[in-house]
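A.B. asks: sequence first, predicted model second:
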Amino acid sequence: MRRIEISENGINMVIEIDDENRTRLLHLSPLPFDESTLEGRSGTLGFNMVEVQMSGLDRAGERHGNKYIITAPGYTLRFAGINDTCDQQGRIIEVTQTDEGTGVEVVSHFRFFNGVRAVRTWTTVTNKGSETQTLEYVSSFCLTGIQKDGVLDEDDKLRIGVCHNSWFRELQWKTYTLPELGLARSQPQEWLHSSKVFACTNAGNWSSKEYIPMGCVSNTETGTHMVWQIEHNGSWHWEISDREGHLYLQASGPSEIESHWSKELKTGESFESVTCGVAFSDESFDDAIGELTRYRRLIRRKNRDNKTLAVIFNDYMNCLWGNPTAEAEFPLVDAAAECGCNYFCIDAGWYADGFWWDEVGEWKESRKRFPNGLKEVTDYIRKKGMIPGVWLEIEVVGIHSPLLDRGDVDDSWFFMRHGRRVFDRSRYQLDFRNHKVREYADSVIDRLVKDYGVGYIKMDYNIEPGIGTETDADSFGDGLLGHERCYLAWLDGVFARYPDLIVENCSSGSMRMDYAMLSHYSIQSTSDQDDYRRYATIAANAPLALTPEQAAVWSYPMQGGDRERTVFNMINSMLLRIHQSGHLANIDDDNRALVKQGIAVYKQIRANIREAVPFWALGTSGFGDGWVSLGLRRENCAYIAVWRRETNGDSISLPIDFLKGVQVRVECIYPDFNEERFLWNTASGRLSVQLRTQNTARLFKLTW
């Protein structure tokens, strides 16, 4: 038996090669490895580095139910070698294992990043045997012993964090104990094993329709936190359960049981799993999310937008509501330019004379809405110093779309199941594995950019086509995965042709908020929420799921609203990305001046936003909270937004632990008419704020 110990960026990794040449991942943590924590009736047997299940192989041993343990050939793999290299980004560990019976080779990849407590993991499976093999499950990340550090019982010390997500109810972070999840201790520690799994799963193309593909394990005894994200724009699965006296975490992309995925590997063929990012902290949950934020910045496409943080006006929310006309746009363009917006996006409806939901797909302007053509409006936008944008839903075709009359548009363009086209909400799902689909999508983008000068596209997606397609696929899930990877490759081609084009990721708001998409897109719609008071919770929690500079939040001041409504709306977006809307041409001068002031302040601080990490003085927010806060911090300054909703108390004390004992200068930077009291308490590290009126907000800057 031998062990390989690796320490990188404050992450300690211990790999064991046992006497039977089996590979174990014993430790991956900011804490040092403690041999005494490896209690269990079978030693290190359950500490597999990877789990792989293939068809027709026996899963002998411990009862497992549907848990992904004792997979075959996962439990029969043997160590074949380790490759330890470095490049400009950081260190790369690759561990190779092989299975004699099937001839399969499995490589576990661990990619570290210089200066960040995070690692990216994925798995490659290659069939080097003589027979075709069928994959049913491949883990992207596999770690046993997530409870082992410390002496307290896991029922007492462990907390599992889950980010619930749904339309209008986005980004709801909840923390659970093991007993609350049905995983309470019911056996002696050394025998800990059952059939119960706590899992978060997605099946389909809306990757975050129920959960953001992430999670967290916190150990309240040791003060350590491990937070992970599955970087996939489709079906995924993570689970926590018990095995061989320990608790484990596994994360993956699609699987056969959960999402109808299987993949045949002929001799010489390989499959690469989706990637998983894992960040660590031994300080706080906020610090763990900070490490994940830094990691997210490293893995995304380099682009100008995430450096400049342009202010976007979009005519939809509490404004034109998908009913644009040239007549309605001109005064909005004037008002948006006056307020300081950089981009102006014409939202849904520009391509149809009337009701358009089931006719989309051709993407040609409506001459009824724009009698002199759409270019008249896009040219006017540029004349006013802004860059024009439009709304698209490129992956779908309405069931009554004129595009269907083209002779070359046949079933091969669309998702198919059981010999029939898949459709949802009166739309068909295009299959981006088909080169004709990609060519058509390219022609739409090229026409909009070249003929209309479009520099911004709001790319929406409002259907869920389910488990996938059967065309040229080993399984429905295989077809879906192939489509999703081809869509991302197509998107790369768009950015290669138009590197300064901004494309917003929108799927009924945030139904595809994942870092497969967000490693390509520079900006993400966070919600369709049309109540600005509730939006404060979504805005405050947004940095859990994505970097602040990618999180587009609507600000929509109301016609007839008072100045505090406008301030509340603006502060919702001012620590993230301003997605300005509301009928700016129709609000009064005072409120329009507050929008202009807010945008001006944002432009002064956005260089800090793009490099800051988040903190939550009051914890993450729930819709029922009377007080909400979000902070961003850098080396010597921080910003904190404070919202008061419907609560009786008019004052709040916000603990900012990293500034305890530090002399801090606090100023209210928005709005400039502030008459509310605030006070910094050096000894306690607390900011006290009074907001005397319900549904008000203030934005503060802290320097030290």
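C.D. replies: Done, it's in. It should be emphasised that the depicted structure is a prediction, and the values quoted were computed from it without experimental measurement.

A.B. asks: every contact and neighbour count from this point should use C-alpha atoms.
C.D. replies: Will do.

A.B. asks: quick one: contacts for the closest residue to H164 other than its chain neighbours?
C.D. replies: In this structure, H164 finds its nearest non-sequential neighbour in Y211, 4.4 Å apart by Cα to Cα, 6 or more residues apart in numbering. By Cα atoms under 8 Å, 6 or more residues apart in numbering, the residues touching Y211 are V162, C163, H164, N165, S166, C200, T201, N202.

A.B. asks: switch to 10 Å and redo it
C.D. replies: By Cα atoms under 10 Å, 6 or more residues apart in numbering, the contact set of Y211 is 162-166, 170-173, 200-202, 511, 513.

A.B. asks: out of those residues, name the ones that lie in strands.
C.D. replies: Mapping the contacts of Y211 onto strands (DSSP state E) picks out V162, C163, H164, Q172, W173, C200, T201, N202.

A.B. asks: give me the neighbour count for the first one.
C.D. replies: So the one you mean is V162. By the criterion of other Cα atoms under 10 Å, V162 has 21 neighbours.

A.B. asks: could you measure from it over to D34?
C.D. replies: Distance, V162 to D34, using Cα to Cα, to the nearest Å: 28 Å.

A.B. asks: got it, and the third one?
C.D. replies: Summarising the geometry, the distance separating H164 from D34, computed by Cα to Cα, is 34 Å.

A.B. asks: one more structure, for comparison:
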Amino acid sequence: MTGTADAAHTASKQRQDEFTWGHQALRADFAVAADGTLRLVRLAHSDDDRPAAPHSALPLVELTALGHGSGWSGPRFTGTAFGARLAHRTHRTDRRDGWDRLTVELHDPGTGLTAFVELTSPTGVPVLRSRVRLRNEGREPLVVQSVSSLLLGGLPAPDTLDVHRARNDWLAECRWYAEPLRAAVADIHVDVHEHDSRAALALTGRGSWPTDGHLAMGALTERGGGRAWAWQVESPAGWRWDVGERAHGSYLALNGPTDAEHQWRVRLAPGEEFTTVPGALALGADLDAAIGALTSYRRAIRRPHPDHTALPVVFNDYMNTLMGDPTTAKLLPLIDAAADAGAEYFCIDSGWYDDDTRGWWDSVGAWQPSPRRFPDGGIQAVLDRIRERGMVPGLWLEPEVVGVRSPVAAELPPEAFFQRDGVRLTEQGRHQLDLRHPAARAHLDKTVDRIVGDWGVGYLKLDYNIVVDPGTRAPGDLAPGAGLLGHAHAYLDWLSGVLDRHPGLVVENCASGGMRMDGATLAVAQLQSTSDQQDPLRYPPIAAAAPTAVPPEQGAVWAYPQPGFDDDLITTTLGGALLGRIHLSGHLNRMSEHQLALVRDAVAVYKSIRGDLARSLPFWPLGLPGWTDEWLALGLGVPGDRTAYLSVWRRGGPAGLRVPVRHLAGRTVRADVLHPSSAEAGRAVWDGDGLTVSVPRTPGALLIRLTQDG
């Protein structure tokens, strides 16, 4: 074993069959079981002295392969034949670039399969990241059908745990709900049967929209125990997680795509390798703390970019405004109004390429501007006007699709598109590019280099409005799910290449809103669209819950005030975006001076606090929001500072509410309402343990700054 000199922060030997690894915020205890498999018997904060539970620990890796199935039948991906055979061979540790790393080598002599379990953790953050690299060191091919990314047994008994999931549907994203684990995994009286239950609470994401249906994450909280676990599967395609009962305790299993659920499998010839998608698990004293740790971790794994600290204000012409119908005549007054309101980027959304009288949906792919829409000076005249008004120009693009009527559909080779059984796939009048093919990548590189390099566009909103399930089977793909995962990784590699060539470019990730709000994509893109919800009274629960999935400085929240709104509705739609990335829209050019002043005030408030947002951690003093809740609250605390921010929405119910703020209880705190500026809109009074908030009219939203004195 190799390691650093600081044994307190790296692996240390107790006996030949036990070792510990971690740092000041995380400790992982490992033990070799009687069957030779290595097991993670305990994962906790370093100061947590609760005993390990080796009897209920799982092997470090579970996988299934053709000819090597489960040790016992059931819907779970634990108890596999390989899981019981992959024996500990060696392990090594190091620390570099702010990360602690442990690589464990497991080997099955019978097949020659070796699994390298790559465990990492940002130093000082209670989050464990895991992925598994398989190498076939045998003489025969092996067809893998599933392989775990992260496994953890030894959790408390199901009777004490609640499991949390988040529905994530178009226009209704980030809707968290909870239930007792026992509601899914019944108590079958394990001792009588001398066998664990086969039941499990399992969740999967399918198709090319990985977060369509549910977010690729979840959480467990211990009732009365002061512990919480929150996780994410960092897959841009299929994924699965399940929780269940094991040896009077509970377990968690994180997987990428599987054969049974995603038509995924991969053939490993002798010498070949495959690496899983990563899974990450955060620890906390409660759900807020666990999600806060995930937030810090998400910042640690993402691609560095100036946008993550600059947080410029973006105006986008689409939502409730031009709705895909931009023209020079419509854009020029909007550009002036957006600049006057304080916007720093101006994005022209869909429709700028539409010069087809039959509609653009099934004709896209060439991405050339419409002469009909931009008759005088072309689109360059509009982009120049944006720059003249001191803003960075942006364009909407849907790069992966080619309409069936587009000339590009015939120009590119058939292999550049998704296909099954030799047939090119069509979805809603579009074909799907396969970014593994060099012709597909070259087409998109040429497109983006023209738009960004030649036209001087500094912002791209990359949308994706079809879903392909289960995937593609190009030559070399064993199954459609493997083709989909290969394309999804190639897409992120292509996007990384774009950002390498154009380091100042800002990219917003969108898939009909938040249908691609996965950890892998968020690590590359600078912003994430949270929704396409057009109703300002249905957006608050989305905006309030979005930081569970995306750091606040990446979460794009629409603020679309309209000249037909009253003052309360204008300040509410603006206020809902102030603890995220404010994305202005609306017919600002038709507003009265009084209404424009409300917009300018909100933008000025945002600019005054955005430096804090980029390093803050979220909390929810009223709990995670429900879709129909009358009152909602989102807080952001600034670590190491004496400042916190709180957004409170009232959509109904009583005019006043007490909002507890536990981490500030018992302290002297000053509460200042930053938005709206009118005192008549509401007030907040600190009472020593929390806030008494009053919002006299609905709808209403307050942004409050809490500052500790002394």
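C.D. replies: Sure thing, it's come through. Note that this is a predicted model, so its numbers are computed, not measured.

A.B. asks: let me see the TM-score of these two.
C.D. replies: After superposition, the two chains reach a TM-score (TM-score structural alignment, normalised by the length of the first structure) of 0.95; 686 aligned residues with a Cα RMSD of 1.6 Å.

A.B. asks: which one of the ones in strands among the contacts of Y211 of the first structure sits closest to Y535 of the first structure?
C.D. replies: Q172 (11.9 Å; Cα to Cα).

A.B. asks: so who does the closest one touch?
C.D. replies: Contacts for Q172 of the first structure were tallied using Cα under 10 Å, 6+ apart; they are 162-166, 211-212, 537-538, 541-542, 544, 620-623.

A.B. asks: would you check the span in the first structure matched by stretch 335-352 of the second structure?
C.D. replies: Using TM-score structural alignment, stretch 335-352 of the second structure lines up with residues 333-350 of the first structure.

A.B. asks: and that stretch, which residues are buried?
C.D. replies: 333, 335-350 (16 or more other Cα atoms under 10 Å).

A.B. asks: restricted to helices, list the residues you listed.
C.D. replies: V333, A335, A336, A337, E338, C339 (DSSP state H).

A.B. asks: mind listing the helices for the stretch 1-150 of the first structure?
C.D. replies: Using DSSP state H, counting those that start in this stretch, no helices are found in the stretch 1-150 of the first structure.

A.B. asks: quick check: the gap between the aligned partner of Q89 of the first structure in the second structure and F315 of the second structure.
C.D. replies: Matched by TM-score structural alignment, Q89 of the first structure corresponds to G98 in the second structure. Distance of G98 of the second structure to F315 of the second structure, computed by Cα to Cα: 36 Å.

A.B. asks: and for L435 of the second structure?
C.D. replies: Distance, L435 of the second structure to F315 of the second structure, by Cα to Cα: 30 Å.

A.B. asks: picking up where we left off before, list just the nearest of the contacts of Y211 of the first structure to V360 of the first structure.
C.D. replies: Nearest member of the contacts of Y211 of the first structure to V360 of the first structure, counting by Cα to Cα, is M511, at 19.9 Å.

A.B. asks: how about that closest one, what does it touch?
C.D. replies: By Cα under 10 Å, 6+ apart, the contact list for M511 of the first structure reads 165-167, 170, 205-212, 233, 460-464, 505, 525-527.

A.B. asks: quick one: which of those residues sit in strands?
C.D. replies: Y211, I212, N505, S525.

A.B. asks: look up the closest residue to the third one, ignoring the ones flanking it.
C.D. replies: Beyond its immediate neighbours in the sequence, the residue positioned closest to N505 of the first structure (Cα to Cα, 6+ apart) is Q524, lying 4.7 Å away.

A.B. asks: ok, the counterpart of the one you found in the second structure - how many residues close by?
C.D. replies: In the second structure, Q524 of the first structure lines up with Q528, judged by TM-score structural alignment. Neighbours of Q528 of the second structure under the rule other Cα under 10 Å: 31.

A.B. asks: got it, and the one 5 residues further on?
C.D. replies: As a burial measure, Q533 of the second structure scores 20 neighbours (other Cα under 10 Å).

A.B. asks: what residues are up against the closest residue to it other than its chain neighbours?
C.D. replies: Counting by Cα to Cα, 6+ apart, Q533 of the second structure lies nearest to L171, which is 4.6 Å off, once chain neighbours are set aside. Shown in contact with L171 of the second structure (Cα under 10 Å, 6+ apart): 512-515, 530-535, 538-539, 542.
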